[in-house]
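Colleague: Have a look; sequence and predicted model below, questions after that.
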Amino acid sequence: MATIDDVAARAGVSIATVSRVMNNSYIVSQAKRDRVLEAARALNYQTSRGQARKTANRTILIVGSAFIFNVISGIQFQASEEGCEVLFSFANQPDSTLGSIGLINRGQADGIILLNYLDHADELPALSRKIPIVHCGGTRHYPDSRIVAIDNKQAAYEAVMHLAGAGRRRIALLLPEISADIPDYILAREAGYKAALAECGLDFDPELIYQSDLSPDSLNEMVGHMLSLADRPDGLFCVTDQLGVGALCALQAAGISVPDEMALVGFDNDEISELCRPGLTTIAQPWHEIGGECVRQLVSMMQEVSPVGRQIFLAHELIVRGSTVG
């Protein structure tokens, strides 16, 4: 039986594009849509929507403060395969709690997927004993939590090892400016940075740890500090692509040549990382697959066929572009 991977390979597109076509999304060109549909017909590909399953007619609630399109695409595609409905709740306030969501209080959500949700109220351990919960991306870990993500520490380690392999010996770290409740994946990326330095015999220098709120002022302040050092850094690992592109612009504005004087690596492989010049070397996450796996894990919990506490790590990839190789 043909799979979505087979259709993507035959049509010469990504899995996310196949998912968009099958979900009738408008964010697909007509030419790609035609190729996908033709490939699906040739392979006799059929989704399993409408098939009788234990999870049919169940409702999955997505709660988060930020939504990534390809993650949502993967969630919706797999939910359709499982016969589940998907609803969304935007939790963008510091005092947002799951307990304040009516669907949860009324027992109308059969399972929850959390995206960038920090649990300020520390309510997840108790709530997870009442309803299946899957964390997408590894924002917060607690005993018996179910997490689907990449190995953020290992990915960061590989990113910094790439910089070291390019001959960089003073490698700085750029973190987001967070007042409290630092997401676990940010902590893991910082740990990977430190592990790579140790592996290469490079000194860890707290003076080379920077934070930015992505404002021009904070980025220019970082670059100004770098230029003021007697032993200036020659490499920079940014824990998100937004920070990476922001740093790239600030460095170029200050007359710093990238990658000759400063090599940069970002994280996430956002579209902007490929559009900037030079392109940003980065870590690619399989967003569509992560979204789909979140649903599969949630379904297994609904069916009570797998234990609660698990961390599912999907494969990441280092994408090398011009910010590290001239």
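Modeller: All right, it came through fine.
Colleague: all contacts plus neighbour counts: C-alpha atoms, from now on.
Modeller: Noted.
Colleague: Surely residue 82 touches residue 55?
Modeller: Yes - the pair residue 82 / residue 55 is scored as a contact, 6.5 Å apart, by Cα atoms under 8 Å.
Colleague: Okay, helices next: where are they in the chain?
Modeller: Assigned by DSSP state H, the chain shows helices spanning 4-11, 15-22, 30-43, 69-82, 102-105, 124-127, 152-165, 184-200, 216-228, 241-253, 271-275, 287-302.
Colleague: Turn the ones you listed into TSV, columns for distance to residue 311 and mean neighbour count.
Modeller: Output for the helices of the chain, formatted as TSV (distance: least, Cα to Cα, whole Å; neighbours: other Cα atoms under 10 Å):
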stretch	distance to residue 311	mean neighbour count
helix 4-11	24	18
helix 15-22	23	22
helix 30-43	33	16
helix 69-82	17	22
helix 102-105	24	14
helix 124-127	16	15
helix 152-165	12	22
helix 184-200	13	19
helix 216-228	35	16
helix 241-253	24	21
helix 271-275	27	15
helix 287-302	10	23
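Colleague: let's bring in a second model and compare:
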Amino acid sequence: MVTVVDVAKKAGVSVATVSRVLNSNYLVTKEKRDKVLKAINELGYVPKTTARNEKGSEKKVIVVVAAAIIHDVIAGIQDFGEQHGYEIMISYQASQTKSPQPWSFLPKEQLGGLIILNMLFNEQELQELSEKVPVVQCGQYTSIPNAYTVTVDDENAAYSAVNHLIKTGKRNIAFIGLGMEDGEVSVSPNFSKDRYKGYRKALEDNGIGFNPGLVKYGDYTFESSAQLAKELIEMQAPLDAVFCVTDNIAVACLNTFKEAGYRIPEDVAVCGFDNQEISEMTSPKLTTVDQPFYEIGYESMRMLEGIIKGEISTGRRLLIEHKLIKRGSTVI
């Protein structure tokens, strides 16, 4: 049986791109869309139809509680859900403040489970929630006993990115993360903490001294990231590369350095994380860590179904393999 994976290989694109084409998403370029449609035609691929519940009963509803809407993650969740007879409901939570449970209107027997996407509950809230309904954390996570999580190995991915910068001859590498560090107290998201650990380990393993002055923290906004880049410039300290924990931060840095007259990557190399669409729209294009968002969503839904069916009863953390995409912002 031909699968979306076969179509992706044939077309030379990611599974996420195939999903976007099948769902008529505007983010796909005409070139990639044509490749996918040609592969679908040549392979005779037929999308799976929604599965029926075994007893013909009403479908279980899976609620995705999201602090950030990541299309490819949602697509992976929806595709698995539709193939296995689940309804998917998306609940966007703009803030981390406690709010009424968006699934409370559902009959208890209809709620299948929750997928928490890049949203952090405190330990007590998450523990209480997990005791009432199956929960899988997707992306960011809160550590509790018997937790179920699907993510990339952020520390190892950051390590490979910084190691790449070092192999290109860079030695004075800055780190820009999210949140803030105040002595021993950290209020950074888990993924930012883990990426910082990877950054530090890469420096240590290559015999490069750590300079705390090259570590900056800000928020998700372009303005904050640009300001941090300006602070690095104004320090007039040796600086030849920057590793950023998101692509948005990296793009702001790249533009700020260019406006200040720096050559990219000769004077300052810039590396991001996530492989968002924006990473291919900069000049030069951005080197970044590719997170297979579609697979993360798909595997989160697969794990949740395993819990629902009683096939999984012990907490686990599934690490999805990352890939470093090397582009012009770090290599000539």
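Modeller: Great, that's in hand. From a predicted model like this one, the values you see are computed outputs, not experimental measurements.
Colleague: Using a markdown table, lay out the helices of structure 1 together with distance to residue 60 of structure 1.
Modeller: Listed next are the helices of structure 1 as a markdown table, based on distance: least, Cα to Cα, whole Å:
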| stretch | distance to residue 60 of structure 1 |
| --- | --- |
| helix 4-11 | 22 |
| helix 15-22 | 18 |
| helix 30-43 | 27 |
| helix 69-82 | 8 |
| helix 102-105 | 10 |
| helix 124-127 | 15 |
| helix 152-165 | 26 |
| helix 184-200 | 24 |
| helix 216-228 | 39 |
| helix 241-253 | 30 |
| helix 271-275 | 28 |
| helix 287-302 | 8 |
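Colleague: re the thing from before, what is in contact with residue 82 and residue 55 of structure 1 at once?
Modeller: residue 299 (Cα atoms under 8 Å, 6 or more residues apart in numbering).
Colleague: Could you pull up the contacting residues of the counterpart of residue 154 of structure 2 in structure 1?
Modeller: Aligned by TM-score structural alignment, residue 154 of structure 2 pairs with residue 152 of structure 1. With contact taken as Cα under 8 Å, 6+ apart, residue 152 of structure 1 is in contact with 185, 188-189, 192.
Colleague: And the helices of structure 1: which comes nearest residue 133 of structure 1?
Modeller: Comparison of the helices of structure 1 against residue 133 of structure 1 by Cα to Cα identifies helix 287-302 as nearest, at 6.8 Å.
Colleague: which part of structure 2 lines up with the closest one?
Modeller: The alignment of helix 287-302 of structure 1 onto structure 2 (TM-score structural alignment) spans residues 293-308.
Colleague: mean deviation of the matching stretch from structure 1?
Modeller: For stretch 293-308 of structure 2, the mean deviation from structure 1 after alignment is 0.5 Å (mean Cα distance after the TM-score superposition for structure 1).
Colleague: so which of the helices of structure 1 comes closest to residue 111 of structure 1?
Modeller: In terms of Cα to Cα, the element of those nearest to residue 111 of structure 1 is helix 287-302, at 6.6 Å.
Colleague: now that closest one: how far from the chain's centre is it?
Modeller: 14 Å (Cα atoms, centre = their mean, to the nearest Å).
Colleague: Over to stretch 86-102 of structure 2?
Modeller: Relative to its parent chain, stretch 86-102 of structure 2 has a centroid offset of 19 Å by Cα atoms, centre = their mean.
Colleague: That one: which residues count as buried?
Modeller: Buried positions in stretch 86-102 of structure 2, judged by neighbour count with 16 or more other Cα atoms under 10 Å: 86-88, 91, 93.
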